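**Student:** take this sequence and fold it.
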Amino acid sequence: MDELRRDGEGGPPRARRSQVGPPWLRQWAEREPGTGLPWRSTLLLAVFVMVGSGFAARNQPDRESLDALGRSLLLVGSALLLLRHRHPVPVVFGTAALTLGYFAAGYPYGPVFLLAAVACYAAIVHGHRRSAWWALGLLWAGHLLLAHWLYRYLPPKGDSAAPWGQEIPVALFVVAILAASELVRVRREQWAQQRAERAAAERRRADEERLRIARELHDVLAHSISVINVQAGVGLALLDTDPEQARTALTTIKAASKEALGEVRQVLATLRAPGEAPRTPAPGLDRLPELVEQAASAGLTVRTSTEGEPVALPPGTDLAAFRIVQEALTNVVRHSGSRTARVVIAYRPGGVELRVDDDGPATGGDAGGSGNGLAGMRERAAALGGTIEAGTRPDGGFQVRAVLPARPKETP
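**Tutor:** Okay, here's the model as predicted:
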């Protein structure tokens, strides 16, 4: 729990963000393309294009002066960019057509290229790569046609063919637009994939945490409530004929319920105070005698034995071993007609083996269980890389066998 929550207060763990590039660039690039009207950026771009085109007209006296029609074309092209997120394909073709019409009218070269560049970028980022490439390709081809073949039929009068050398920077500009747009698109896809992976990891860890809590509560409550159920039945049956035995049953119920409440409080306290260590240690195989006593209070005789040299297990393995034995004995109390059970703790090199046997037969009774006991045991073992085998023996009894791999806990 503590390891899962140390990155945040009371929420699912946060995965590390990509450290490529400065934070402001990542925040901007990870932002999903919006669907609203980008007023501010479009207004700034329109002002820049209008002012820049005015300066360009002063330095190109051989071109047509920037009159009302030319400024109208620039304004319409800028206005189209307001819709670049909602309708990127019509906008990229529309700006390309307006830019081509602007050049066909003989107006000066200048920032007008930015209109097509921004529209192309928006189309590529929104996933319309082919449309963006076609629009820029048609704009370039139209520019070649106007500058080298149709110039004599178009303003300004007396214009000559453009030198082929100027097509090199135009081609480089087009390639730069496409390359930059494709680069941003690829980075957005990578960051989107990273966000999806982080979200999936957070959901997976949250699911694992919920399963862990569910297993813990199930194991705590199922065992204690089974003991309470059995003792309540004994108390009711003997209340009139043997009051002293009924008193003993009620005492057992009180002790079992107190212990269950304590363990439930421990689980809930860990949930409510993320980042803090549990105030009481998690149970382990050292509390096996307590399980034997609780089982005895429920009328079950448990014989325990140990094989191999006992070693200190890591807390996670020790807790899983304790809960598996606890759940196995709970199932004997609930579902077996046998009143005896055998627990063997076998320490093997690199692990521990648990065996819980009863002689049966199964009674089919249910003391209020949910039927998730075996599933919970398998989940605990699988989380540690171990295995669980549970089934009827040939002689009619039942055996639970668990193998938990673990190295001995290092002592300072």
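
**Student:** from here on, contacts and neighbour counts on C-alpha atoms
**Tutor:** Noted.

**Student:** thought residue 50 was touching residue 71?
**Tutor:** Yes. Judged on C-alpha atoms under 8 Å, residue 50 makes contact with residue 71 at a distance of 7.2 Å.

**Student:** neighbour count winner among these two?
**Tutor:** Legend: neighbour count by other C-alpha atoms under 10 Å for residue 50 and residue 71, higher for residue 50 (21 against 17).

**Student:** who touches the more buried one in this structure?
**Tutor:** 71, 74, 75 (C-alpha atoms under 8 Å, 6 or more residues apart in numbering).

**Student:** pretty sure it sits in a strand.
**Tutor:** No. With DSSP: H, G, I helix; E, B strand; the rest coil as the criterion, residue 50 is helix rather than part of a strand.

**Student:** measure it to residue 61 for me?
**Tutor:** 17 Å (C-alpha to C-alpha, to the nearest Å).

**Student:** before we move on, what about residue 5?
**Tutor:** Counting by C-alpha to C-alpha, the gap from residue 5 to residue 61 is 68 Å.

**Student:** so the two - more neighbours on which side?
**Tutor:** residue 5 (18 against 10).

**Student:** these two touch, right, the more buried one and residue 274?
**Tutor:** Yes. Using C-alpha under 8 Å, residue 5 makes contact with residue 274 at a distance of 6.2 Å.

**Student:** buried residues of stretch 45-63, list them for me.
**Tutor:** 45, 46, 49, 50, 53, 54, 56, 57, 63 (16 or more other C-alpha atoms under 10 Å).

**Student:** second input sequence below; structure requested for side-by-side comparison:
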Amino acid sequence: MSSFVQTRFRPPFGRRLDAALAAGVFVLVAIAEGQRLSRGGDSVPSLLASWPLITAVCGALLFRRRYPVAVGWFTVSATGAYYLLSDIDGPLVVVPIVALYAIAAQGRMRAAIAMAAAMVAGMSADTLAGSGDVNGTAVFMLTGWLVAVVALGSVRHGRVAYAEEQARLRATEERLRIAREVHDVVGHTISLINVQAGAALHRLKKDPAQAEAALGAIKSSSRETLRELRATLGVLRQVDEEAPTAPAPGLARANELVASAKLAGLPVRIDRTGPERPLPAPVDLAAYRIVQESLTNAARHSGAGRVTVRLAYTDGELALAVEDDGRGPAARPAGTGGGSGIAGMTERARALGGELTAGPRPGGGFAVRARLPYGIAGEPMKRSDR
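**Tutor:** Presented below is the predicted three-dimensional model:
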């Protein structure tokens, strides 16, 4: 059975495009020069001098990417000299026009305008000198062509600059998103591991059973953190790894956060109001991370004895609050660093069109409150008796 390899035609680009264009212009000018030679009447020195100019102008096109302005001025000058020797309106002018477009497309508008003005001035001088080959109409048409070429090059430069700026903005947003995700994954678990390790050391001799439970929680938390961190880094590396089998972070796993906090000595209660509904993935993840970070801050800095997580499902948004009876982050020991937890939570809420506030409660303690619009949220779901 014979196999056929289907090849797709790819137009030349880069230096290959320049070489193809230079060769094409050279062939067309050579044909025009052949007609000039067959017609006769031109002096031999004029004919001999035209060919080096033709070759130099076409060959210079191969260097326009490395020396764009120098090539542009050279092709303008050499082309002008060629038209002084030849009365054939050949296609050699295509080369300086291509060089002019390339300069304008790079954003070098001063050089492009100066070159275009020099070309118009040269043709105007030829007209004033009484040349029968050039008239006012030709000057007007050349001016229009050059203005169009410079304008097209400027538009190209603007589009490329806009695309590059959008790419930079997307890269910056992606870096911020990844930074928030890694901070929430690692920061939360490491903070709880720190608290649990301290509790295990404190209870090791007095209550070995509780110390063993705390060490087991440390093992479970670290394993989960490694899984999430590997998944995040796998996306960055873009390698072919097995997709994680554990459910994605969301409010369905809120009980795991409660269990981890309790092992760290922080009693947590969850109050839900309104009919639960399937949340869009970004809203579900943001809510989970906000609760996670709030519990981390409460365990590390507040000295709280009780924490309440309130989840209110309304028709248009999820309202959540994490309230504790501790001292809040303002009582953080000196030298522990500012962190970026509240700022990261605020960015998550704002990215979804919501808002987040964090501060002391009037009756004492600290509260984090957020509103997260559903956007394209689904219908309320029926809760099964648990």
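
**Student:** sorry, back to before: residue 387 of the first structure: which of the buried residues of stretch 45-63 of the first structure is nearest?
**Tutor:** Closest approach to residue 387 of the first structure among those (C-alpha to C-alpha): residue 45, at 65.1 Å.

**Student:** quick check: closest non-adjacent residue to the closest one.
**Tutor:** Nearest residue to residue 45 of the first structure, sequence neighbours excluded (C-alpha to C-alpha, 6 or more residues apart in numbering): residue 78, at 7.3 Å.

**Student:** would you say that neighbour is within a strand?
**Tutor:** No. Counting by three-state DSSP, residue 78 of the first structure falls outside a strand, being helix.

**Student:** where's it relative to residue 336 of the first structure, distance?
**Tutor:** Relative to residue 336 of the first structure, and taking C-alpha to C-alpha, residue 78 of the first structure is found at 81 Å.

**Student:** and stretch 197-214 of the first structure, what's buried?
**Tutor:** Of the residues in stretch 197-214 of the first structure, those buried (16+ other C-alpha under 10 Å) are 198, 199, 201, 202, 205, 206, 212, 213.

**Student:** equivalent analysis for stretch 129-143 of the second structure, please.
**Tutor:** 134, 139, 142, 143.

**Student:** list the contacts of the residue nearest to residue 328 of the second structure when sequence neighbours are not counted.
**Tutor:** Nearest non-adjacent residue to residue 328 of the second structure, counting by C-alpha to C-alpha, 6+ apart: residue 302, 4.4 Å away. Residue 302 of the second structure is in contact with 325, 326, 327, 328, 329, 331, 332, 365, 366, counting by C-alpha under 8 Å, 6+ apart.

**Student:** mind listing what residue 397 of the first structure touches?
**Tutor:** 357, 358, 359, 360, 361, 362.

**Student:** same thing but at 7 Å, please
**Tutor:** Applying C-alpha atoms under 7 Å, 6 or more residues apart in numbering to residue 397 of the first structure gives the contacts 358, 359, 360, 361.

**Student:** how many other residues sit next to the first one?
**Tutor:** Okay, so that is residue 358 of the first structure. That count, for residue 358 of the first structure with other C-alpha under 10 Å as the rule, works out to 25.

**Student:** map it onto the second structure.
**Tutor:** For residue 358 of the first structure, the aligned position in the second structure is occupied by residue 324, per TM-score structural alignment.

**Student:** thought that match was touching residue 304?
**Tutor:** Yes. Counting by C-alpha atoms under 7 Å, residue 304 is a contact partner of residue 324 of the second structure at 5.9 Å.
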